[in-house]
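**Student:** Sequence plus the predicted model coming up.
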Amino acid sequence: MLYIVITTPVCNLKCKYCGGSLSGMPEDIGYEIEELADFIGKDGNAVVAFYGGEPLLKTEKIKKMIDILPAKKFVIQSNGFFIEKMGDYIHKVDAVLLSIDGRKKVTDFYRGKGCYEKVMKALHFLKKNNYEGNIIARMTASCKTDIYADVMHLLKYFPEVHWQLDVIWSNLWNLEEFRKWNEEIYKPGIKKLVKQWIKEIKEGRIMGIVPFMG
């Protein structure tokens, strides 16, 4: 089973589609790590995903959890700002999802100026340190997203790309604007991605488009 551990609801960013830190939650976990270890220890296939807020604001707590929790795998989803604080512990993590929304102008529009470069620096840190786990670009697709252009851009740098649609928590657009974007940009872009994906498969290559891979 997948266990999502919110290390803190606090975030150092305030993305347009998210709004920053989660409200109504304590800034730190209210239980002992040993209690969590006892709980997930009953599951022989436990996967622990560290989430936030920005989970790496609690880097030392994550390291302690990695040492104590009897999980089969560990995953981190992060905005990339503090990935270097993990040091050698990053090699104990099986997958890192870095939040990046496509091209520089799109990412910085949603997430703030300089965020694109911060994520690329985090990616460089992982590659420089010969990280062997999965590295996934984690997009949020919203009103400025050209799904084809942004996914293809990220595939130049990341082995895998995944995305979610901004249809629940954002006020960036209304229903009619979303419908227009869906019909004019998103659906045609998905069709182009599928066509490219099939072309690559026929040539013996698999593009790391996670929603197509199952």
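**Tutor:** Thanks, I have the structure now.
**Student:** alpha carbons only for contacts and neighbour counts from here, please
**Tutor:** Fine.
**Student:** need the strands for the protein, in chain order.
**Tutor:** Applying DSSP state E to the chain gives strands spanning 2-8, 47-52, 73-78, 95-99, 134-141, 160-165.
**Student:** And these: which comes nearest residue 36?
**Tutor:** strand 2-8 (9.6 Å; CA to CA).
**Student:** quick one, that closest one and strand 47-52 angle?
**Tutor:** 30 degrees (axes from the mean of the first three to the mean of the last three CA atoms, to 10 degrees).
**Student:** Show me which residues of strand 2-8 are buried.
**Tutor:** 5-8 (16 or more other CA atoms under 10 Å).
**Student:** The helix ranked longest in the chain packs against which elements?
**Tutor:** Using DSSP state H to define each element, the chain has its longest helix at helix 187-202. Applying 3 or more CA pairs under 8 Å, 6 or more residues apart in numbering; DSSP states H and E, one finds that helix 187-202 contacts helix 147-154.
**Student:** need the buried residues of strand 2-8 in TSV with distance to residue 179, can you?
**Tutor:** Listed next are the buried residues of strand 2-8 as TSV, based on distance: CA to CA, whole Å:
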residue	distance to residue 179
5	34
6	33
7	36
8	34
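**Student:** on that earlier part again, would you turn the strands of the chain into JSON lines with distance to residue 115?
**Tutor:** Converted to JSON lines, these look like this (distance: least, CA to CA, whole Å):
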{"stretch": "strand 2-8", "distance to residue 115": "20"}
{"stretch": "strand 47-52", "distance to residue 115": "17"}
{"stretch": "strand 73-78", "distance to residue 115": "12"}
{"stretch": "strand 95-99", "distance to residue 115": "9"}
{"stretch": "strand 134-141", "distance to residue 115": "13"}
{"stretch": "strand 160-165", "distance to residue 115": "17"}
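**Student:** Please compare the first structure with the one that follows:
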Amino acid sequence: MSQAKAFLVVFFASFLLSACGQKEEKVSQTSTPEPENSAPAKKAFPVQELLALYDSVAAFPLKASTSIGDNDPESEAFLFRGREIPRHLSIIFDSLIYSQEDRPHRDEKMEHTQVFATKMFQISPTSVALLTRVPGFYWSSKLMLFHFNVTTNRPTHAYELADTWGDAGNSYLRESVITKTQNNTYQIKITSGECNPIDGPLSKRHCVDSLLKGTITNQAIAFNKRLKVKDTIEK
């Protein structure tokens, strides 16, 4: 073979190898396209914004009552007047406040659904008690204690501490006293009184007063046996 023919054979072989390499490179560059419409990252709940609405309990014992607010919820003397919690924050309590069928939608406007941040205290390094005023019979008269886990940023349990209402001979009053012991545990005493008419003219009412005691633990309230204090017929 002449030198000219040998040169041409080497040239065409180099050209074919180069073309194949470029084709393989193009395939490798387009074989794994970027996914379209990827899901956005889930936004974290603004827990610090919620906790900032609560005032720390200044001293114990703490009496929890909403009876003053029954006359005037905006009274300066009402210890649990609190600050209204915006809907995008109060929604975190919905499953503990409402039944499934009564639960409002995120942007739904309803009467008597205001939720108020009042007081808070630390139960343990992982749990705080959020004393929160929620909708009651006519207004936000019900004071709840929410156990709030600061690790998961979620409320775990809810307990009714106070409420007051009256209508057509029926009445209800619940109040609580929380004390702090020397070993930094919290004791709670809940008193309840309920009266209901037992005849048409409302001349007689059946009333029951009860007492409940317990210990506020890390994620629950451990109650002792309920004590019936008084069962009477009022005239």
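**Tutor:** Alright, I've got the coordinates. These figures come from a predicted structure and were not determined experimentally.
**Student:** Overlay them and tell me the TM-score.
**Tutor:** Laid over one another, the chains give 0.25 as their TM-score (TM-score structural alignment, normalised by the length of the first structure), with 104 aligned residues with a CA RMSD of 6.4 Å.
**Student:** nearest to residue 210 of the first structure, of the buried residues of strand 2-8 of the first structure?
**Tutor:** residue 5 (22.6 Å).
**Student:** nearest residue to that closest one other than its sequence neighbours?
**Tutor:** Distance criterion CA to CA, 6 or more residues apart in numbering; nearest residue to residue 5 of the first structure, sequence neighbours excluded, is residue 50 at 5.0 Å.
**Student:** Surely that neighbour touches residue 77?
**Tutor:** Yes - applying CA atoms under 8 Å, one finds residue 50 of the first structure in contact with residue 77, separated by 6.5 Å.
**Student:** just to revisit the earlier point, specify the angle between the longest helix of the first structure and helix 147-154 in degrees.
**Tutor:** Using the same axes, to 10 degrees: helix 187-202 of the first structure against helix 147-154 is 40 degrees.
**Student:** Buried by neighbour count: which residues of helix 187-202 of the first structure qualify?
**Tutor:** Quick answer for helix 187-202 of the first structure (16+ other CA under 10 Å): 188-190, 193, 197.
**Student:** Of all the helix elements in the second structure, which one is longest?
**Tutor:** Under DSSP H, the second structure gives helix 3-30 as its longest helix.
**Student:** From residue 48 of the second structure, how far out is residue 71 of the second structure?
**Tutor:** With distances taken as CA to CA, to the nearest Å, residue 71 of the second structure is found 32 Å from residue 48 of the second structure.
**Student:** Kindly apply the preceding question to residue 158 of the second structure instead.
**Tutor:** In this view, residue 158 of the second structure and residue 48 of the second structure are 20 Å apart by CA to CA.
**Student:** neighbour count winner among those two?
**Tutor:** residue 158 (21 against 9; other CA atoms under 10 Å).
**Student:** In contact with the closest residue in space to that one that isn't next to it in sequence, which residues?
**Tutor:** Nearest non-adjacent residue to residue 158 of the second structure, counting by CA to CA, 6+ apart: residue 146, 4.6 Å away. Residue 146 of the second structure makes contacts with 129-132, 155-159, as judged by CA atoms under 8 Å, 6 or more residues apart in numbering.
**Student:** Kindly recompute the last result at 7 Å.
**Tutor:** Going by CA atoms under 7 Å, 6 or more residues apart in numbering, residue 146 of the second structure touches 129-131, 155, 157-159.
**Student:** Would you mind finding the longest strand in the second structure?
**Tutor:** The second structure, longest strand under DSSP E: strand 154-167.
**Student:** can you pull the buried residues of that strand?
**Tutor:** 154-158, 160-165.
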